[in-house]
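S.K.: Need coordinates for the below:
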Amino acid sequence: MLQVGQKAPSFSITNQNGSLVSLEDFVSQWLVIYFYPKDDTPGCTTEAKDFTEYSQDFRDLGANILGISPDSEKSHCKFIDKHDLKIQLLSDSQHQVCELYDVWGLKKFMGKEYMGVIRSTFLVNPQQEIIYIWSNVKTKGHALAVLNKLKECK
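M.R.: Model (predicted):
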């Protein structure tokens, strides 16, 4: 399990445009990394739209937002276009980054068990240390809570 104060695990995966994005791209910057299960589902859409709504506030505080799910680059592009999202979405199709961040686990839905993304968010400081972790996130009001925590930590 990752803990507050640990270095954020390093990763390199592609964004919606097929460009490689690495944790090291954000040295000396604040970073919000949020993991979500699936593009264009109700909860994930709410979360992405809320992060988009506050994206300028995050930028004004020197923070970048990365959404990570197992969806493909093509799926991310459709999701971004459909909802006019203003955040980067990264494709973790082999769920390697999800596993590094301990957010890939057993889930239940309608009596069935399956492996999937446990909705979680990590606030990472400019030294690439984890400052705060939200696990089993409820989407309503979450982006604002992350923004408020960022303001508190700065």
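S.K.: From here on, just use CA atoms for contacts and neighbour counts.
M.R.: Fine.
S.K.: So which bits of the helix or strand harbouring residue 149 are buried?
M.R.: Taking DSSP states H and E as the definition, residue 149 sits inside helix 142-153. Neighbour counts over helix 142-153 (16 or more other Cα atoms under 10 Å) mark 142-143, 146-147, 150 as buried.
S.K.: how about the residues you listed in TSV, adding distance to residue 135?
M.R.: Below are the buried residues of helix 142-153 laid out as TSV (distance: Cα to Cα, whole Å):
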residue	distance to residue 135
142	11
143	13
146	12
147	16
150	17
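S.K.: Quickly check those residues for the two that are furthest apart.
M.R.: 142 and 150 (12.4 Å; Cα to Cα).
S.K.: Which other helices and strands does the helix holding residue 149 contact?
M.R.: Contacting helix 142-153 under the criterion 3 or more Cα pairs under 8 Å, 6 or more residues apart in numbering; DSSP states H and E are the following elements: helix 42-53.
S.K.: Alongside the first, I'd like the structure of this one:
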Amino acid sequence: MSDRLSPGDTAPDFTLPDDTGAEVTLSELRGRTVIVYFYPAAMTPGCTKQACDFSDSLDSLRSAGYEVLGVSPDAPDKLARFRERDGLGITLLSDPDKQVLRAWGAFGEKKLYGKVVEGVIRSTVVVDEEGTVTLAQYNVKATGHVAKLRRDLGLD
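M.R.: Predicted structure coming up:
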């Protein structure tokens, strides 16, 4: 498993396609604070709940200076269907080879229904305007996570 990121670490840069196929590069978002969250699979109940929660909070997060990027191993066309189906406003990024997931410590061994499996570890990392990690949360719950994150960031 990749090492997890901690506050003070430099966030690994990446370029990934979004749900339209356009490339998004983290370093091009310098000057803004970015919430990067990793989720296992589009259009599953927990991931849908989390994506909808982020989308519902997007206006207030943006007004507080945050941008939101959701990263999963799903292909861009599946992400496009996810966005359309659930009216998502957040940026959805595709990492099918899991290189970014691994570099950010969001892929590895985890427990699923009592068994140890390898997969995406639901995680959220906040990156400041200079590209430094300010908050890193791993094994987060899908339901209630955005509300907790807002409290942790002092937004609520």
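S.K.: TM-score of the superposition?
M.R.: Overlay of the two chains. TM-score (TM-score structural alignment, normalised by the length of the first structure): 0.93; 152 aligned residues with a Cα RMSD of 1.4 Å.
S.K.: on that earlier part again, can you tell me which of the buried residues of helix 142-153 of the first structure is nearest residue 67 of the first structure?
M.R.: residue 143 (11.8 Å).
S.K.: Quick one: residues contacting the aligned partner of that closest one in the second structure.
M.R.: The equivalent of residue 143 of the first structure in the second structure is residue 146 (alignment by TM-score structural alignment). Counting by Cα atoms under 8 Å, 6 or more residues apart in numbering, residue 146 of the second structure touches 50, 53-54.
S.K.: again with residue 20 of the second structure
M.R.: Residues in contact with residue 20 of the second structure (Cα under 8 Å, 6+ apart) are 76-77, 80.
S.K.: Please flag which of these sit within helices.
M.R.: 76-77, 80 (DSSP state H).
S.K.: Residue 35 of the second structure touches residue 64, doesn't it?
M.R.: No. Residue 35 of the second structure is beyond contact range of residue 64, at 11.9 Å (criterion: Cα atoms under 8 Å).
S.K.: So which of these two has more stuff around it?
M.R.: Neighbours were counted for residue 35 of the second structure and for residue 64 using other Cα atoms under 10 Å; residue 35 has more, 21 against 11.
S.K.: any idea which helix or strand carries that one?
M.R.: Going by DSSP H and E, residue 35 of the second structure is part of strand 33-38.
S.K.: Give me the angle between that strand and helix 145-152.
M.R.: 150 degrees (axes from the mean of the first three to the mean of the last three Cα atoms, to 10 degrees).
S.K.: average offset between strand 33-38 of the second structure and the first structure?
M.R.: Aligned to the first structure and superposed, strand 33-38 of the second structure gives a mean residue distance of 0.2 Å (mean Cα distance after the TM-score superposition for the first structure).
S.K.: could the ones in helices among the contacts of residue 20 of the second structure be laid out in CSV, adding distance to residue 114 of the second structure?
M.R.: CSV is the format used below for these (distance: Cα to Cα, whole Å):
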residue, distance to residue 114 of the second structure
76, 31
77, 32
80, 32
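S.K.: May I ask which of the residues you listed has the most neighbours?
M.R.: Across these, neighbour numbers were computed from other Cα under 10 Å; residue 76 holds the maximum, 22 neighbours.
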